[in-house]
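K.L.:
I'll drop the sequence and a predicted model, then ask my questions.
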Amino acid sequence: MARLDIKRKRVALTRELARLKHDLQARELDLEIQCRAMQDTLGELEESRSRYAELYDYAPVGYLTFDAKGCITEINLTGAAVLGMERTRLIGMPMSVFIDKGSCQLFFTHLRSCRLTGKKVTTEVKLAPKNAAPIHAQIISMPLPGGKGYGSQYRSIIADITERRHMEQEMLRMDRLNLIGEMAAGIAHEIRNPMTTVRGFLQTFMRRQEFAHIQSQLDLMLTELDRANAIITEYLSLARNKPVDQSLQSLNKIVADLLPLMESDALLHAKWVVAELPDSLPELRLDAQEIRQLLLNLVRNGLEAMAPGGRITLRTAVEDNQVVLFIQDQGPGIPAEVLPKLGTPFVTTKEDGTGLGLPICYSIAQRHHAQIEIETGNCGTTFIVKFPYPK
C-alpha cells in the first residue's frame, strides 16, 4: 500500500514537473517574442529619431534656441551655416555677435516683445555672418515657459531672405520705371506738338537775313529742342506696355552688324571694342531695334568709364539653358554706394547724363524676360544679360 502511494506521488510529481516545464518553455517563448518586439520598436524609434534629427538639421531654415540673455543654447546645421560657424562653437555664444550693428536694437526688442506678450514675434534684421557678406534675415521667435515664467528661453526660426529682398527691390524699381514710362506716354504728344511748332518757327527765322546776327543762338535753341525730344523718346522707352516686334533672331548677328559702329565710336577716343562670338548660338525671340539700343547704351557707358587704350569685350555663350551676353570694360569699377542704385531713373555719375540709359536697358530686358547682372571691381565692370530659351 505504501509502495502504491509512493508510485502515485511520483507520477503526480512527474506530471507537475512536465506541466511546469511546459509553462516555463511557453513563458520563455513569450518573453523572446516580447523581446524581439521591443527590439523592433527600439529600432523603429531609433530610425524615427534619426529621421527627425536629419529633418531638424537639414531643414531649409535655421532652428535656434536662445536663453534669457539671447545666447544660443541649441542650433541646427542650417542655422550654423547661415551664421557661418561650426555648430559646436556656436553653443553659448550671444546671438548679438552675428547681428549687424544697425539691427542690434531690433533683435533685443524682438526678444523683449516675446517675453512681454508670450506670443510669436516676427522681425527682419541684417545679419553679419563670419567670413561672409551681410544678409537680410527673418527671425520668428516663440517664448518657452520655464521655472520663472515666459522668457527663460526662446525657440526661434531664422531664414535668409536676401534673395526675396532683392526681388522686392527689383519689382519696386521696375514699377517706378513703368510709372515714369506710362506718364511719359501720356504727356509726350502734348509736349511734342508745341515743340514741333517752335522748331518750325526757329527754322524759318534761320532762313531770314535779318536774323543772321543771332544764327548761333538759333542753332543752340534747335539743338536743345532736339535734345529735349530725345529725352522724351527715352522716357517712352521705359513704358512696360511699349509695343515690341519680337521674332526669332540671332543675337550674334545683331552684335556683329552693330560692331563697326561701336568700333568707330571707340576709335575716336583711342579705345577698342572686340567681339568673341561662338559659331553656333540658339536663336531667340528678340526685338532687334531694342537689343541694338541696349547694346549701344551698355557699350557707350563702358567706353565713357575707361581711359584711352581701354578695351570693351563683347561675348556670347550658352549657360544653364540661357543665352548670355557679356559686356566687359576695363574701367575703374562702379563705386559700392552707387551699385545698389543702378537702374533707378535719374541716377547718374556723369555731369551731362540724364540717368535714363541703364533704366532703359532694364526695361528692354524686362520686355524680353531677360535678367541683367553686374560684376564690378577695380579692374573693370561686366554687365551680364541672360536671355531665356524661346518656348
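P.N.:
Structure's in. What do you need? Numbering: from 1, shown residues only.
K.L.:
drop to CA atoms for contacts and neighbour counts, all remaining ones
P.N.:
Fine.
K.L.:
Neighbours of Asp100, how many?
P.N.:
18 (other Cα atoms under 10 Å).
K.L.:
Name all residues that make contact with it.
P.N.:
125-128, 134 (Cα atoms under 8 Å, 6 or more residues apart in numbering).
K.L.:
how close does it get to Leu127?
P.N.:
5 Å (Cα to Cα, to the nearest Å).
K.L.:
anything in contact with each of those two?
P.N.:
Both Asp100 and Leu127 are contacted by Pro134, under the criterion Cα under 8 Å, 6+ apart.
K.L.:
Residue for residue, what is the longest helix the chain has?
P.N.:
The longest helix of the chain (DSSP state H) is helix 2-57.
K.L.:
List the neighbours of the helix or strand just after it that are in contact with it.
P.N.:
Moving toward the C-terminus from helix 2-57, the next helix or strand (DSSP states H and E) is strand 62-67. With Cα under 8 Å, 6+ apart as the contact definition, strand 62-67 has outside contacts at 56, 72-80, 82, 152-159.
K.L.:
What of stretch 382-391?
P.N.:
Residues contacting stretch 382-391 (Cα under 8 Å, 6+ apart): 282-285, 298, 321-329, 365, 368-376.
K.L.:
change it to 6 Å
P.N.:
Outside stretch 382-391, the residues within contact range by Cα atoms under 6 Å, 6 or more residues apart in numbering are 284, 322-328, 370-375.
K.L.:
take the one below as the second:
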Amino acid sequence: MSAAIMNKSMSPFVKIWVVTIVIIAGILIVSAVSFRMLVKNTAEAFNLQQLFLVRESSRGIGEFIRNVETGLRATADLFAISPQKKVLEACFNRYQDVMQVLFLVAADGSISHVVPPDTLDQTVHQSLTTARERARSSGQTIFCTDIMPLTLAGRRHISLVMGVAVPRSDQWVCGVVNFDNIKQRLIYPLRSGKTGYAWMIDKNGVLLAHPNVAMEGRKAIEVLRELWPEYSSFNLEIIIDRAMTRGEEGSGEYTGWHFGEKQLTKKLIAYSPISMNGLLWSIGVSAPYREALEPVMQSMVGPLVFVGCFIAVILLGAWLLSVQERRKAIVNQELAWSNEVFDGIADGISIIDREYRVLMVNRTVAQWHGKPQSVFKGLPCYKVYQQQDGPCEGCPARETFATGKPAFRDRVSTSLGGRKYYFQLTTFPLKDAAGNTIRVAECVKDISREMALQQELLQHERKAMIVKMSSQIAHEIRNPLGSLTLNIDLLDEELSAGTSGDMSEARRLITTIRSEIEGLNRVLKEYLECTRFPAIQPELQDINGIVGDLFALLEEDLRRKKVVFKTSLEYNLPPAPVDKDQIRRAFLNIILNAIEAMPGGGTIEVVTRSSGAWIEIVFSDTGPGIPEAILEKIFTPFFTTKTGGTGLGLSVAQHIVTEHKGDIIAESIQGQGARFTVRIPRGE
C-alpha cells in the first residue's frame, strides 16, 4: 500500500534520485562486505598455497627416506650372492648421496663392516639397540632411530640411523642418514611470501629444524613463552598439540614470534605430516598475515578509484535517465502503434531474410494457417507457405533481393486447410544503412473471393450464352432431324416391303444415317439439359445408397472397359438434404469423366465420410491425372481436351453441387491420377 502511495505521490525526478541514493548506499555496503570477503579469501588462498608447499616438502622428505630404505634393502638382498664387505662398499658408492655410513649389526648388537672404515661413533650403540629391539618385538624388518647428534669421522652431525633385517639372518644392515642434509635440501629453502619460512617438529613438539638454529632441540611452545612470557599464543598451542603432533594436515592463523621481527606478528600457517617406519614429523610453513594481504591492499587503489568514478557515473546517469525514459516512452508508444497497425492489416505480411527464413508474421498470416505467430519464426517461407523443399520458381522475394526493387506476382495459389486460395503477392526491400537489401517484406492479399466472383460471373455469362445457343440449335436442328428420322423410317419400311434386288447396301447406309442422327440427338440433349436446370427438391437421402445405385447402373459398362470400382463407405453416414436425381447426375458425370480418362482400364474409388457439418464424397482414379496448367479450367463450360467431348459434364456437376450449397474441389498429381472431393451439408 505504501509503495503504491509513493508511486502516485512522487514525481519521476524524485523517484530517480531516491533509487540513485539507494544504489550508491548498496554499492558502499557491498564494497565493504566484498573487502572483508576478499581479505578472508586471500588468506585462505595464501594458506592453500602454503599447504601445497609443505605437501611437496613432505613428499620430498618421504621420498628421501624411502630412497634410503630402498638402498638398504637392495644391500641386504645382495648378501646372498656376494661377500658382505664388497656389497657394503659397492652399495655405499651407489647410495652415498643419501647415506653417510653403512655397517652391519649382529644379533648380539656388535657392529662390523663399517663403510667408510673408522667413521662411526660408538655412542650410537644405545639408540641402535633400543630401536632394533622395538622392531624385532613388533615383527618388523625395518627400524629407524630418533634424530640424534652423532660424531662421524671427527665431525658432529644431526643424524638418524635406519636398519633393515638381512633375509634368512639375524643381522641388520644399517645406514646413517645425515638429517642436516635433509634440512639444507628440503626444509630451509622452503619460502612463503617475502619472509615466510619452514620449520619442523617431532611427535613431541620438539623443533627439529628452524631458521633460528638456537631453537632446535627445544619445544616450540616453550620457546615462544620464553621469548614473550606475558603472551600466550593459544591458537599455536592448539595447532601444535592437537594437530601437528597427531599427524594431521591443515592450515590456520596465530600470533607469535617471527624470525627477524621484534614484535609479535599475526601469521598464517600451513602444516603437513611425515609418517613412516615409526617416525612422525610435521613440517610447517608460516608467513606474516600482512605479506599475504599486501598485494591486495596495493591492488585496492584501483578499485577504490573505480568505485568513486562509478558513483560519479551513476549520478550523471541519474540525471540522463529521466531524459532517456521520456524518449523511451515515446518510442515504445510509437512501436506499440506500429505493432497494432502491423497486426491489424487485413493482408498477410511476412518479413523474410536472405536465406528465405521467416523472421516475423502479422496476425492475419497466423489466422490463415491456424497457428500461433511464433511457430513461423525461423522456418523457410517456401516450406511453410508452399510445402516445397526449395525456393519457388519465379519467387518475387528472390527478385527483390537481386534487384533491390519491389516485385509483384498475381494469382499465386496455395492450399490451406484442404482448400485452394489465390493471392496477389508483393515484395518490398528492407535495406541497411549501406543500401543493401538484407530483408524483404512480403505483402499477401487474398483475392480468392474476387477470383470466385469473377469465375461465377463468367460461368453465368457462359451459361446464359449456352441457353441462348441451345435454344437456337434446338429450333434449327431438331425439327429437320425429326423429319429426317421419319422419312428414313418410311424408307426402311418401303425397302422391307420390296422383294426384288439386293438391298444390303441401302440398309447399311440407312443404319449409318440413323447412327449419326442419334449422335446429334445426344449432343442436343446435353445442350438442352444445360438450359433446363430444374429447381432442386431436397429431401434427406442416403448418400451411400446413391453411390451403390450408381455402381449397379454402371456395372456392365465398367466390366467392359476393365475398370475396377471400389468403395469405402462410412458406416452410419448421416443423411444429407439433396435432390436425389440431380446429385446422382452430378456423381455420374464425375465417374464418367474418370472412366473416359482411363481408356486402358484402371481403378475408381469412392469414399464417403462425415467431417463436422459436412459430408464428403471423394472420387479418385488411377488415370494420368490433370495437368496443373488446365486444372483451373476443367469446370469451365465447353472446355474439353477429349475429341468429340462437349466440355459440359464437370460444369453441370459443379452447378448441381453449388445449388446444394456445397462445393467441389479438384486435385491431381501428374501421372498419379485425379481426385474430386464433393462437400455437401449434412442433415440437421
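P.N.:
Everything's here; your move. Keep in mind the model is a prediction, meaning the values are calculated, not measured.
K.L.:
sec struct for the residue positioned nearest the centre of structure 2, please.
P.N.:
Per Cα atoms, centre = their mean, the C-alpha nearest to the average position across structure 2 is that of Gly378, at 14.6 Å. State at Gly378 of structure 2, reduced to three classes by DSSP: H, G, I helix; E, B strand; the rest coil: coil.
K.L.:
Thought Val358 was touching it, still the case?
P.N.:
Yes. Here Gly378 of structure 2 reaches Val358: they are 5.3 Å apart, a contact under Cα atoms under 6 Å.
K.L.:
now for Asp5 of structure 1: what does it line up with in structure 2?
P.N.:
Here Asp5 of structure 1 stays unmatched in structure 2, going by TM-score structural alignment.
K.L.:
Count the residues that sit near Asp5 of structure 1.
P.N.:
What Asp5 of structure 1 shows, counting by other Cα under 10 Å, is a neighbour count of 10.
K.L.:
and if you look at Pro145 of structure 1?
P.N.:
Pro145 of structure 1: 14 neighbours (other Cα under 10 Å).
K.L.:
Any idea how far the host helix or strand of it is from the middle of the chain?
P.N.:
Using DSSP H and E, Pro145 of structure 1 falls within strand 135-146. Counting by Cα atoms, centre = their mean, to the nearest Å, strand 135-146 of structure 1 is centred 23 Å from the centre of its parent chain.
K.L.:
next structured bit after that strand?
P.N.:
Criterion used, DSSP H and E; the element after strand 135-146 of structure 1 is strand 149-160.
K.L.:
That next one: which residues count as buried?
P.N.:
150-160 (16 or more other Cα atoms under 10 Å).
K.L.:
Equivalent analysis for stretch 250-266 of structure 1, please.
P.N.:
Here stretch 250-266 of structure 1 shows 250-252, 254-255, 259, 262, 265-266 as buried, counting by 16+ other Cα under 10 Å.
K.L.:
quick check, nearest of those to Leu106 of structure 1?
P.N.:
Nearest to Leu106 of structure 1 among these, counting by Cα to Cα, is Leu251 at 48.8 Å.
K.L.:
Pull up the gap between the closest one and Val97 of structure 1, please.
P.N.:
Using Cα to Cα, Leu251 of structure 1 is found at 49 Å from Val97 of structure 1.
K.L.:
Tell me where the stretch 101-250 of structure 1 has helices.
P.N.:
With helices called from DSSP state H, counting those that start in this stretch, the stretch 101-250 of structure 1 shows them at 104-117, 162-206, 215-236.
K.L.:
re the thing from before, how about the buried residues of strand 149-160 of structure 1, which pair is most distant?
P.N.:
It's Tyr150 and Asp160 that sit farthest apart of the buried residues of strand 149-160 of structure 1, by Cα to Cα, at 27.0 Å.
K.L.:
Map Asp352 of structure 1 across to structure 2 for me.
P.N.:
Checking TM-score structural alignment: Asp352 of structure 1 goes with Gly644.
K.L.:
how close does that match get to Ala674 of structure 2?
P.N.:
For Gly644 of structure 2 relative to Ala674 of structure 2 (Cα to Cα), the value is 21 Å.
K.L.:
do the same with Asn47 of structure 2
P.N.:
Taking Cα to Cα, one finds Asn47 of structure 2 at 85 Å from Ala674 of structure 2.
K.L.:
same deal with Ser159 of structure 2?
P.N.:
From Ser159 of structure 2 to Ala674 of structure 2 the distance is 107 Å (Cα to Cα).
K.L.:
ok, back up a step: now render the helices of the stretch 101-250 of structure 1 as TSV, adding distance to Pro278 of structure 1 and mean neighbour count.
P.N.:
Putting the helices of the stretch 101-250 of structure 1 into TSV (distance: least, Cα to Cα, whole Å; neighbours: other Cα atoms under 10 Å) gives the following:
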stretch	distance to Pro278 of structure 1	mean neighbour count
helix 104-117	51	17
helix 162-206	31	15
helix 215-236	32	16
